[in-house]
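Undergrad: quick one: sequence plus predicted model below, questions after.
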Amino acid sequence: MTEAYTYTPLERVYWDAKVEEALLKEVDLLDLKKVFVVASSTLSNKTKEISKIQEVLGKKFVGLFDRCLEHSPLENVIECVNEVKKVNPDIILTIGGGTPIDTVKVVQLCIAKGIKTIEELKSITGKQHNLNSSIRQIAVPTTLSGGEYSIIGGAMDTKKKLKEGYFGSDICPKVVILDPHIATHTPDWLWLSTAIRSVDHAVEGFCSISENPLIAHNALQSLEMFSVSLRRTYANRN
């Protein structure tokens, strides 16, 4: 029986990179005119990282949303949608952990499907959507949970107190920038706990009844690497 693995539309991953340098490469490569930034409130309000990115972008910077809430409540997603639509950017630059990245995934889905309300958003949860999104994201992750590599986003129904899944064929980032410097702002407990979440992903991937040789190999290799790197990270956490 013939089987196949379909890659997500993630085009590039930069590693050991400075976000400002990689971002300027992407601005030229993708011919970006308007960049909207979604960032964690901690990075935005307690560090100079976001202001440095604004300075690098210059007139191409068209807005900032730094009010992402934990678990991406539906109300918060719609709030972000409205802010993005005001400026109609070419791309969203997302900087932070799983919360802002998930928020922007669902924001992309809303914009692609013309969704304006929580009720409309709830009507599409749990369904796979084939998209050709007009707005994608460049992600700069600061945790290790790995959500930037998937086409699945999560958002919280605060009335049910339930996090629901949203699926879109191109809601993964177009580009991922792995900047070790910006990740140093992440608290140790968050860095290490999200790493365990990735360990969980690897174990699930390897044990899945739908596993394939590509995923199985990557899962085992990631577990081997984590077994070394997490100990080193913990030993040098200060």
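TA: Perfect, I can see it now.
Undergrad: C-alpha from now on. contacts and neighbour counts both.
TA: Noted.
Undergrad: in the protein, which residue is most central in space?
TA: The residue lying closest to the centre of the chain (C-alpha atoms, centre = their mean) is I101, at 2.9 Å.
Undergrad: next up, the contacts around the residue lying closest to C68 once chain neighbours are set aside.
TA: Computed as C-alpha to C-alpha, 6 or more residues apart in numbering, the closest residue to C68 that is not its neighbour in sequence is P100, at 5.9 Å. Contact analysis of P100 by C-alpha atoms under 8 Å, 6 or more residues apart in numbering lists V38, A39, S40, C68, S72, T94.
Undergrad: ok, structure two:
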Amino acid sequence: MKRFGFLDKIVNNLKEAKMEVEVFEGIEPDPIVITVMRGAEAMKSFEPDWIVAVGGGSPIDAAKAMWAFYEYSEVTFEELCIPFNFPTLRTKALFCAIPSTSGTATEVTAFSVITDYDKGIKYPLADFNITPDIAIVDSDLAETMPKKLVAHTGMDAMTHAIEAYVSTLHCDYTDGLALHAIKMIRENLINSFNGYGRKSKNA
């Protein structure tokens, strides 16, 4: 996000709107509990009205969890691990997600995955409270993905589409979306991998 100038663009746009901005960086792939707590402490110090999460699934997932600890210092990670057990959010801040990859769709879902390496466990946090208020999906960001990431996230998107179609919670509405997503990925993933339709190629 830094290298291609997107972070600066977002920060500058927010500052032009007369908003104070503080950037929290260093989210690892498969974000860990310690990083979440560190980010929550940074939020408590800065006291933002908006949380803007930029990047792939990992930084957006991490920011979702940070959001809960920012608004409720007393909540424990163990409590958040219980499905649909989050306290009511938006008492201090709203949430905007700007994804740079395809696949997880965390920018429009009620889920966050946080890893505890000490226990060797990935915890899926689930609650409608953590669904972002705003999702900004900008194709310019996706076009910066290297070919390997195009392949990985493209197959991730395909997996999620198939999963939605065979889910026990499927319905006529979701079936149409899932089948159309499968069709679009099948028709476009290889071209996307080869850089067709992109403004710049990144190996």
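TA: Looks like it arrived, so ask away. None of these values were measured; they are calculated from a predicted model.
Undergrad: what's the TM-score here?
TA: Put the two chains on top of each other and the TM-score (TM-score structural alignment, normalised by the length of the second structure) is 0.86; 192 aligned residues with a C-alpha RMSD of 1.8 Å.
Undergrad: and the residue nearest to C68 of the first structure, what's its match in the second structure?
TA: In the second structure, P100 of the first structure lines up with P59, judged by TM-score structural alignment.
Undergrad: contacts for stretch 110-118 of the second structure?
TA: So stretch 110-118 of the second structure is contacted by 30-33, 58, 61-62, 64-65, 106, 121-131 (C-alpha under 8 Å, 6+ apart).
Undergrad: recalculate using a threshold of 7 Å.
TA: 30-33, 61-62, 64, 121-131 (C-alpha atoms under 7 Å, 6 or more residues apart in numbering).
Undergrad: next one: that stretch to chain centre, how far?
TA: How far stretch 110-118 of the second structure lies from its chain's middle: 12 Å, per C-alpha atoms, centre = their mean, to the nearest Å.
Undergrad: now swap in stretch 86-97 of the second structure and tell me
TA: Centre-to-centre, stretch 86-97 of the second structure and its host chain are 15 Å apart (C-alpha atoms, centre = their mean).
Undergrad: so how far is K86 of the first structure from the nearest residue to K105 of the first structure once chain neighbours are set aside?
TA: Nearest residue to K105 of the first structure in three dimensions, chain neighbours excluded: I171, at 5.1 Å (C-alpha to C-alpha, 6+ apart). Plainly put, I171 of the first structure is 20 Å away from K86 of the first structure if you go by C-alpha to C-alpha, to the nearest Å.
Undergrad: corresponding residue for A183 of the first structure in the second structure?
TA: So A183 of the first structure corresponds to A142, using TM-score structural alignment.
Undergrad: residues contacting its match?
TA: Applying C-alpha under 7 Å, 6+ apart to A142 of the second structure gives the contacts S100, T101.
Undergrad: again, but for Q128 of the first structure
TA: When contacts are counted by C-alpha under 7 Å, 6+ apart, Q128 of the first structure touches F167, G168.
Undergrad: that one matches what in the second structure?
TA: Per TM-score structural alignment, Q128 of the first structure is aligned with F84.
Undergrad: how far away is that match from F128 of the second structure?
TA: 7 Å.
Undergrad: check K18 of the second structure too.
TA: According to C-alpha to C-alpha, K18 of the second structure stands 30 Å off from F128 of the second structure.
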